[in-house]
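Asker: Coordinates for the following, if possible.
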Amino acid sequence: MRTVAIDLGGTAVKLGVFEHGRVVVADEFTAVDGGIGLDEVGGRIDRLLDGEHADAVGIAVPGIVDPEASRLIAAHGKYAELHDLDLSAWSRTRFGCPAVVENDARAALIGELADGSARGEQDAVLIVLGTGIGTAAILDGRIVRGRHGHAGILGGHVTVDLDGPRCPCGNLGCAEALASTWALATDAAAGDLALGAALAARLAETGTIGIRDLVETRREPESAAILDRYLRAWAAVIVTQCHAFDPEVVVVTGGVMRAADVILPALRERVHADLWSSSFRPTFVTPDDPATSVLRGLAALAAHDLDPASTSTTDRTTKDGHDDR
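Answerer: Now for the predicted structure:
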């Protein structure tokens, strides 16, 4: 079976063609100014397929999804042209088969449940530390979606500072508005951060800075202070997820985890210290191949959607997924 996976990420679009659950060819390009042209996506997929047909298609979007209607409901500042567009119908017209559509963080978790760092787990949460902060959860073997598609994925918008700035989502003091890659770039550009010499030099050279720059300059007191504040915000998100879903495993992924040797131990220590006294202290893992988590999850979802009677590892997490909590 040949499956097409389309990950419409916050800053990049990733494409993959899978055969028998393994990626055989892939492509990636930058999403310019939060927009994406489906014609370009379709053309690139055609080149990847090289004359072959697709049996199933999976599409991930960085926002609220109506999986039954196959639509992106809301994604602040991203992909406005996709809002309320029937992506499954687009796929049927473009590739000859409908698509299963899912939030990108949920797809990433499904990918790690299928054949990655959380394989076989029944209770797990995921946090994506990238451009923003994404989350997802599986509870008793079922992906958490909720009645209106919002459950489990808004962990980055938990309030961590009552006096914090207003987030683009509308809430005040969100973790994402205080401790994400876009927040760091915004605050640095506005001159709202105290920067040490090394970090300031990087900002002057490139015009922007990211979390990796904080990690690499953490010997400067200014960078260390910013990084500590970010770690506290991320830990607060994970503690909230753990209190809500009581997971066995916490999957930490995203571009920030290029510095996993620094970030992961610090997060684990802080979360374990801050959890409710009787709460289970979950295992922390990070994917071996985080760049493909979403694509692998989409391939598993699309394959299951085509064959609901399958007994694959993800059958527990996807077959029951439409009977959501």
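Asker: only C-alpha atoms for contact and neighbour calcs from this point on.
Answerer: Fine.
Asker: Quick one: residues in contact with the helix or strand hosting Thr318.
Answerer: Using DSSP states H and E, the element containing Thr318 is helix 315-318. The contact list for helix 315-318 (CA atoms under 8 Å, 6 or more residues apart in numbering) reads 110, 122, 138, 141-143, 301, 304, 308.
Asker: try 7 Å this time
Answerer: Surrounding helix 315-318, the residues in contact under the criterion CA atoms under 7 Å, 6 or more residues apart in numbering are 141-143, 301.
Asker: which strands and helices sit next to whichever strand or helix holds Thr135?
Answerer: Thr135 is part of strand 133-139, with elements assigned from DSSP H and E. Judged by 3 or more CA pairs under 7 Å, 6 or more residues apart in numbering; DSSP states H and E, strand 133-139 is in contact with helix 104-115, strand 124-129.
Asker: Distance check, the residue located most distally from the centre of the chain against His76.
Answerer: In the chain, the residue that sits farthest from the middle, by CA atoms, centre = their mean, is Ala197; the gap is 32.5 Å. To His76, Ala197 is 34 Å away according to CA to CA, to the nearest Å.
Asker: and the angle from the lengthiest helix in the chain to strand 124-129?
Answerer: In the chain, with assignment by DSSP state H, the single longest helix is helix 221-245. Helix 221-245 and strand 124-129 are oriented at 150 degrees to each other (axes from the mean of the first three to the mean of the last three CA atoms, to 10 degrees).
Asker: got a list of contacts for helix 221-245?
Answerer: Contacts with helix 221-245, where a contact means CA under 7 Å, 6+ apart, come from 125, 139, 155-156, 158, 160, 175, 179, 194-196, 214, 217-218, 267, 270-271, 275.
Asker: ok, back up a step: out of the helices and strands packed on strand 133-139, which one sits most buried?
Answerer: Of all the helices and strands packed on strand 133-139, helix 104-115 has the most neighbours on average by mean count of other CA atoms under 10 Å, namely a mean of 28.
Asker: Contacts for it next, please.
Answerer: Defining contact as CA under 7 Å, 6+ apart, one finds that helix 104-115 is touched by 60-62, 118-121, 126, 128, 134-136, 293-294, 296-298, 313-314.
Asker: Could you also give me the structure for this second sequence? I'd like to compare it with the first:
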Amino acid sequence: MRTIAIDLGGTAVKLGVFESGRLVAGDEFATVDGHVGLDDVALRVKALLDGDRPAAVGIAVPGVVDPDGSKLLAAHGKYRELHDLDLSAWSESRLGSPAVVENDARAALIGEIADGSARGSRDALLVVLGTGIGTAAIVDGRMIRGRRGHGAILGGHITLDLYGPRCPCGNVGCAEALASTWAFASDAASGRLALGPELAARLAGRSAIGIRDLVETRHESESAAILERYLRVWSAVIVTQCHAFDPDVVVVTGGVMRSADVILPSLEQQVHADLWSSSFRPPLVTPDDPATSVLRGLAALADDFDSKGRP
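Answerer: You can find the predicted model right below:
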């Protein structure tokens, strides 16, 4: 029997078929304006399984999951049609097996602990630097979820600027509103950022730019200043999470890490400089295969799932 992993990402849906913990087949397709058709998901899963019933199903969502691990409670601007929908019951009805539902950052951390960059760690932190900023933490081998499902995943929504922009989450001056992919694209397009000639030309030519463009034009003083500010924001997120959870290792992942060769060494140096004097200085690492972190975590989670709930 095979395990199915379904990653309902912010811009794409990824599917994985696992046998004995090994990814043997997959599929991926884009979402449309932050929405996904579950009928399409079910059809694609059935095509991958060729009519078989899965032994277990894991589903990841980019937001807060209820404590029972069955529903998406909130994901600002994404998948509103899934809010409070019992995805476990949907899975049992359409795929023949109930699903365990998990926040995507938590699933990614489980994947990296199972067989990735944090393999075997019992105290680990994961930070996703991408469209938004997500976090997750495992302490003494137990995933931090909290009584209502919000525990440890809102690290991107710590206030770093009391007079900063209003974040879509409702808070003010969140790290995500200051230094995420969506914030950079919005601030650049609106003229709120001073851009050097080369970066401005890229924006004019494509109407959208990302963190990779910022890194590639860091020889311009304007880009260098923006990147330095973003590094300070990302560092503050990691330092705050380290002070809260005292990890042995910090996994840094997400689209920003496509430029890990430039960003990760500077980020680690800044984090280690800013941590409390007696704090352990954990290594900052990136996944070898970040595209499958969530899927691998979901497979491990689903295989361990029983009627008592999530491990």
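Asker: How many neighbouring residues does His20 of the first structure have?
Answerer: By other CA atoms under 10 Å, 12 other residues sit near His20 of the first structure.
Asker: now it: how far from Glu112 of the first structure?
Answerer: In terms of CA to CA, His20 of the first structure sits 17 Å off from Glu112 of the first structure.
Asker: How about Gly9 of the first structure?
Answerer: Distance from Gly9 of the first structure to Glu112 of the first structure, counting by CA to CA: 17 Å.
Asker: go on, Val25 of the first structure?
Answerer: Note on Val25 of the first structure: its distance to Glu112 of the first structure, by CA to CA, is 20 Å.
Asker: and what of Asn171 of the first structure?
Answerer: Using CA to CA, Asn171 of the first structure is found at 30 Å from Glu112 of the first structure.
Asker: ranges for the helices of the second structure?
Answerer: Using DSSP H, the helices found in the second structure span residues 38-49, 87-95, 104-115, 175-179, 181-190, 197-206, 211-216, 221-245, 260-274, 293-304.
Asker: Where does the longest one end up in the first structure?
Answerer: Across the first structure, the stretch matching helix 221-245 of the second structure (TM-score structural alignment) is residues 221-245.
Asker: distance from the matching stretch to the second structure after superposition?
Answerer: Mean deviation of stretch 221-245 of the first structure relative to the second structure after superposition (mean CA distance after the TM-score superposition for the first structure): 0.5 Å.
Asker: So for that stretch, what gets flagged as buried?
Answerer: Residues of stretch 221-245 of the first structure classed as buried: 222-227, 230-242, 245 (neighbour count, 16 or more other CA atoms under 10 Å).
Asker: what does stretch 7-18 of the first structure give?
Answerer: For stretch 7-18 of the first structure, a neighbour-count test (16+ other CA under 10 Å) marks 7-11, 13-18 as buried.
Asker: which bit of the second structure covers it?
Answerer: Taking TM-score structural alignment as the measure, the second structure aligns residues 7-18 with stretch 7-18 of the first structure.
Asker: Endpoint to endpoint, that stretch covers what distance?
Answerer: 14 Å.
Asker: so how far is it off the chain centroid?
Answerer: 12 Å (CA atoms, centre = their mean, to the nearest Å).
Asker: quick one: contacts of that stretch?
Answerer: In contact with stretch 7-18 of the second structure (CA under 7 Å, 6+ apart) are residues 2-6, 23-31, 34, 59-62, 78, 294-295, 299.
Asker: Mark which of the residues you listed are buried, thanks.
Answerer: By neighbour count, with 16+ other CA under 10 Å, the contacts of stretch 7-18 of the second structure hold 2-6, 23, 26, 31, 59-62, 78, 294-295, 299 as buried.
Asker: just those now: which is nearest Asp50 of the second structure?
Answerer: The shortest approach to Asp50 of the second structure among these belongs to Arg2, at 11.3 Å (CA to CA).
Asker: check contacts around the closest one.
Answerer: Listed by CA under 7 Å, 6+ apart, the contact partners of Arg2 of the second structure are 17-19, 54-55.
Asker: tell me the centre residue of the first structure?
Answerer: Centroid check for the first structure by CA atoms, centre = their mean gives Ala105 as the closest residue, at 3.3 Å.
Asker: Translate that residue into the numbering of the second structure.
Answerer: Aligning on TM-score structural alignment places Ala105 of the first structure opposite Ala105 in the second structure.
Asker: Mind putting the helices and strands packed on strand 133-139 of the first structure into TSV with distance to Ile263 of the first structure?
Answerer: TSV is the format used below for those (distance: least, CA to CA, whole Å):
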stretch	distance to Ile263 of the first structure
helix 104-115	19
strand 124-129	11
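Asker: of all these, which lies closest to Pro287 of the first structure?
Answerer: Among those, the nearest to Pro287 of the first structure by CA to CA is helix 104-115 (7.1 Å).
Asker: between that closest one and strand 133-139, what angle do the directions make?
Answerer: Following the same axes, to 10 degrees, one obtains 50 degrees for the angle between helix 104-115 of the first structure and strand 133-139.
Asker: What's the average distance for helix 104-115 of the first structure when superposed on the second structure?
Answerer: Average distance, helix 104-115 of the first structure versus aligned residues of the second structure after superposition (mean CA distance after the TM-score superposition for the first structure): 0.3 Å.
Asker: thinking again about what came up before, show me the one of the helices and strands packed on strand 133-139 of the first structure that comes nearest Asp46 of the first structure.
Answerer: Across those, closest to Asp46 of the first structure is helix 104-115 (CA to CA), at 22.4 Å.
Asker: from the middle of its chain, how far away would that closest one be?
Answerer: On the basis of CA atoms, centre = their mean, helix 104-115 of the first structure sits 9 Å off its chain's mean C-alpha point.
Asker: just to revisit the earlier point, of the contacts of Arg2 of the second structure, closest to Arg166 of the second structure?
Answerer: Nearest to Arg166 of the second structure among the contacts of Arg2 of the second structure, with distances taken as CA to CA, is Val17, at 40.2 Å.
Asker: The closest one and Thr292 of the second structure, how far apart?
Answerer: As judged by CA to CA, Val17 of the second structure and Thr292 of the second structure stand 11 Å apart.
Asker: Also Lys71 of the second structure?
Answerer: With CA to CA as the criterion, Lys71 of the second structure and Thr292 of the second structure are 22 Å apart.
Asker: re the thing from before, for Ala200 of the second structure, see how far away the match of Ala105 of the first structure is.
Answerer: Using CA to CA, Ala105 of the second structure is found at 33 Å from Ala200 of the second structure.
Asker: And Gly132 of the second structure, by the same measure?
Answerer: Taken as CA to CA, the span from Gly132 of the second structure to Ala200 of the second structure is 23 Å.
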